[in-house]
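Enquirer: next one to model:
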Amino acid sequence: MDQTDPQNVSLQTLQQVVDFLTAEALALWAEALRPWTTYQILIALGVFAVAWLGAAVLGPRLNDWLRSHENAPRWRLRVGLMVQRRMRMILFVVLIWITYLVMKEFTWASRSFLLRVLANLTTAWLFIAFATRLIQNPLLRFIARYGAWTWATLSVLGWTEEVQVWLDAVAFTMGETRYSLWLLVKAVVMLMVMLGAARLLAGASAASIKRNEDISPSMQVLAVKVLQVILFGTAFFVAVRSVGVDLTGLAVLSGAIGVGLGFGLQKVVSNLVSGIIILLDKSIKPGDVISLGATFGWINALGARYVSVVTRDGKEYLIPNEDLITGQVVNWSHSNEFVRLDIHFGTAYGDDPHKVRKIAVEAAKSVDRVLTFKPPVCHITGFGDSSVDYILRFWIRDPTQGLTNIRGNVFLALWDAFQENGISIPFPQREVTMLQGSELMTKALD
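Expert: The predicted model follows:
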């Protein structure tokens, strides 16, 4: 059998790792059977019980203190909440270290070895638990926390080299590159570190861009998204290259995947490109009031695939970017925030139209949201069957506050003004004529 065969080498390495783990397990079992090991386990359980009782007493008090300081800085409250949730672990770490140091002074080192291991392990776990709270993404936080806990445990027990050898033994070769589990672990760790750094840079840069009032809202969104793509893309490639993965071999595969995705995700790509066009031409931006078909509302956010539009009744519509490019969109606040509204009404033929127009204009001016420096106007539009028809036009500058409500307020002002000035609003009337000699006429005469 060829001993230089990579597969044979991997099998030998695996056998060595299995032998090592077996020997360690037997050593631990033998150590566990020693009397002082049992004593240390009982001491650790006693320390845990004391920590549990201390957390039961101090936890509610800390919770009450946090509730009484709700106006404190947000970071202070978050730290207090983290301490409250991990009060038992914090107390255990403090007490186990005190116990270990006391026993180290008054007894042999072998009789406090297990306590030292527990103290180191729990301290590392506690630090990792606090540190990983800085990761906002739940999945990344989960991976980072349990991965760090595993590595800290192996480091404290002194098994890192053996586990590294075992992970490196499980491998396969593609072309001239050898891929192993150890390489995968390093790639995941580097990727998480680089993505975390990219996330922090992207967040800080995005906040700086949004504070810059010289940049329009649409360009702010575009700049933030481009910056995120650059940072996260760079983080991915740097992380993969840093562990020795040759990306040139993936060029053909990525090209084939790209062609397949191009055919299968035409709508998605179309929406992505449409989103970039919308951001570049500044046709719509966050805060604009738009109408698209039966949807009327203001733009809440511009996404890579869709635009979020919130209506007056609280519904949020996710409209694909392609629909905004190909469809007819009414932007009520594109070039300026002024919007003109029209309402129609009619009065009786007996009312003076000059007086009606003057009263209508004054009534519209009395409504709060109607602009006075762009005064309302009223015109006759025709002579109807039972009324003289008018159109009243007025301007507002806050369409986000609603259009139906301002129309209703103007109609109500017209009603009150017409009632005060004796202007009548006609309505259709029907006259019934009973023919001479008909049955209805006979009954009416009787």
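
Enquirer: switch to C-alpha atoms for all contacts and neighbour counts from now on
Expert: Will do.

Enquirer: buried residues in the longest helix seen in the chain, which are they?
Expert: Longest helix in the chain, counting residues (DSSP state H): helix 35-68. Buried residues in helix 35-68, counted by 16 or more other C-alpha atoms under 10 Å: 36-37, 40, 43-44, 47-48, 50-52, 55, 59, 62, 66.

Enquirer: on the three-state scheme, residue 351 is what?
Expert: With DSSP: H, G, I helix; E, B strand; the rest coil as the basis, residue 351 sits in coil.

Enquirer: burial check on it, number of neighbours?
Expert: If you count neighbours by other C-alpha atoms under 10 Å, residue 351 ends up with 15.

Enquirer: ok, it - contacts?
Expert: 423, 424 (C-alpha atoms under 8 Å, 6 or more residues apart in numbering).

Enquirer: this one as well, want them side by side:
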Amino acid sequence: MNGADALERLFDDFQRSSSWTEFGLIALCLVLAFLITRGLRNKHGSTTSVWLGPTTLSGALFPLLWLILVACAQALLSRFEPVFWLRVATSILLSLALIRFVVRVLAKTFPESTPARLFERIFSWLAWGVAVLASLGLLPSVMADLDSVHIPLGKTSLSLLTLIEGVVSAGLMMVAVLWAAALFEQRVLNQVVHDLSMRKVAMNLMRTVLITVGLLISLSIVGVDLTALSVMGGAVGVGLGFGMQKIASNYVSGFLVLIERALRIGDNVRVDGFEGKITDIRTRYTVIRAGNGRESIVPNESLITQRVENLTDFDQRFALTTTIVVELDSNVEQVTQLMLAAARAQPRVIDKPAPSVLLDDILAHGLQFTLTYFINDPGNGQGNVRSAVNIAMLAGLREADLRLAVPKQRLAWPIEAGAQEAARSEPAPPAAKNGAAPTGHA
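Expert: Next up, the predicted model:
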């Protein structure tokens, strides 16, 4: 059927259809879909799920129910008379349901992703375009034209319609996989697995498996021979062995960190001098957020191969330290008591375990002390507690007339340099005759 025949048939159906009957059925289906959706929301309470959404009309369930009811009404009415508006409404509601489902899933999975928002807009325009073509009856002819355009790929050729169907089916399959993974996490993992790190491991593994299976299914739907993927799999293996070894190492290291649970989400750690709380462990890197809001992106391989200090006890106690060096003749007991008093004076420093002071080292220029104390609310910031302890400690040292030690080389260098400069500026003494020393008289 060409475009002219499709438009002629569409116009004929429009003239013979009963518009008021169809409008009444569409309105009735709208009311029924709204009442069913509102009843489900009242039963389950406030929810942010993909189907119900934060409001009655914002979820994907409302347009889906409306579509099902309109499709049933179209099937019944078409037995007695030609339909026009019900057919148009079915095409529009099908696009609306697909768009609402895709948008809700992507917004829930990638809440701050710009590429996801771009994909939503492209998919929305494509869905509305297909809905208009289907309503006008021009979709079969457009699909035939697309199927006639072939793209050469080596010894074979691929039609443009097959390529578009493959991309759309793969995209929809990925959205369905993300929705299934989020549903499984919400209904099963959150209730069965209480450890956040193990829940992350199970979620990553399940999402990887589902995405792989979804891609294979979508490729088989469009007619791609899966045996041809063996060559690509070998190439990917070679790439992982050479060019992508760092990515593969970070990927495997992320799973090892989560499985071994030496570091867990929520732990406070120190990595390469950066202290903060682990907020997320992703497939390639780990996000560590300091108390002042700064974030550090640490490759997962570094957590396996380098030294990492876990400052969090199992009861969520967070350790803070301060190191000072005082002069060699300082009173050790007095310095210890001053440092302990500075820590105990802060209300956020807990008593169990109590603050402690250690004489770490005896250096050539002074005595090195380290104060260790604990807080149980690192989420309120650590830098402000450390600053308060340091200020109190400095005030106590000044009041007791105790001085911080300075390395000797820092004092000796300017003195020696000044002496050498003075020696260069003095005039040379007169030369002695016959080897006798100068007497100072003319």
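
Enquirer: and the TM-score between these chains?
Expert: For this chain pair, the superposition-based TM-score is 0.60 by TM-score structural alignment, normalised by the length of the second structure; 345 aligned residues with a C-alpha RMSD of 4.9 Å.

Enquirer: still on that earlier bit, following the chain onward from the longest helix of the first structure, which element is next?
Expert: Going down the chain from helix 35-68 of the first structure, the next helix or strand is helix 74-85, by DSSP states H and E.

Enquirer: and the contacts of that next one?
Expert: With contact meaning C-alpha under 8 Å, 6+ apart, helix 74-85 of the first structure is reached by 59, 62, 63, 66, 70, 90, 130.

Enquirer: what angle do whatever helix or strand comes next after it and helix 35-68 make?
Expert: In the C-terminal direction, the helix or strand that comes right after helix 74-85 of the first structure (DSSP H and E) is helix 87-106. Interaxial angle of helix 87-106 of the first structure relative to helix 35-68 (axes from the mean of the first three to the mean of the last three C-alpha atoms, to 10 degrees): 140 degrees.

Enquirer: in the second structure, what stretch matches helix 87-106 of the first structure?
Expert: Helix 87-106 of the first structure corresponds to no residues in the second structure, going by TM-score structural alignment.

Enquirer: may I see the buried residues of that helix?
Expert: For helix 87-106 of the first structure, the buried set under the neighbour-count rule, 16+ other C-alpha under 10 Å, comprises 87-93, 95-97, 99-100, 103-104.

Enquirer: which secondary structure elements does it sit against?
Expert: helix 35-68, helix 113-131 (3 or more C-alpha pairs under 8 Å, 6 or more residues apart in numbering; DSSP states H and E).

Enquirer: reformat those helices as TSV; add distance to residue 160 of the first structure.
Expert: Converted to TSV, those look like this (distance: least, C-alpha to C-alpha, whole Å):
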stretch	distance to residue 160 of the first structure
helix 35-68	24
helix 113-131	14
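
Enquirer: out of those helices, the one nearest residue 17 of the first structure is which?
Expert: helix 113-131 (22.5 Å; C-alpha to C-alpha).

Enquirer: in the following helix or strand past the closest one, what's buried?
Expert: Next along the chain after helix 113-131 of the first structure, taking DSSP H and E as the criterion, comes helix 138-157. For helix 138-157 of the first structure, a neighbour-count test (16+ other C-alpha under 10 Å) marks 141, 144, 145, 147, 148, 149, 152, 153, 154 as buried.

Enquirer: need the counterpart of the fourth one in the second structure.
Expert: Spelled out, that is residue 147 of the first structure. Under the alignment (TM-score structural alignment), residue 147 of the first structure maps onto residue 126.

Enquirer: where does residue 81 of the second structure sit: helix, strand or coil?
Expert: Assigned by three-state DSSP, the conformation of residue 81 of the second structure is coil.

Enquirer: mean per-residue distance, the helix or strand residue 355 of the first structure falls within versus the second structure.
Expert: Using DSSP H and E, residue 355 of the first structure falls within helix 353-365. After superposition onto the second structure, helix 353-365 of the first structure lies on average 5.2 Å away from the residues it aligns with, using mean C-alpha distance after the TM-score superposition for the first structure.

Enquirer: now do that helix: which elements does it pack against?
Expert: Identification of packing neighbours for helix 353-365 of the first structure by 3+ C-alpha pairs under 8 Å, 6+ apart yields strand 377-383, strand 388-396, helix 404-421.

Enquirer: give me the residues contacting that helix.
Expert: With C-alpha under 8 Å, 6+ apart as the test, helix 353-365 of the first structure has contacts from 347, 370-372, 375-379, 392, 394, 410, 413-414, 417-418, 423.

Enquirer: what's the ChimeraX line that selects buried ones from those residues?
Expert: A single ChimeraX command selects the buried members of the contacts of helix 353-365 of the first structure (16+ other C-alpha under 10 Å):
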select :347,370,371,376,377,378,379,392,394,410,413,414,417,418,423
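
Enquirer: what ranges does the stretch 151-300 of the second structure have for its helices?
Expert: Secondary structure of the stretch 151-300 of the second structure, counting by DSSP state H, counting those that start in this stretch: helices at 160-184, 190-192, 196-221, 229-241, 245-260, 300-305.

Enquirer: what about those, which gets the closest to residue 84 of the second structure?
Expert: Among the helices of the stretch 151-300 of the second structure, helix 160-184 comes nearest to residue 84 of the second structure, with 27.4 Å by C-alpha to C-alpha.
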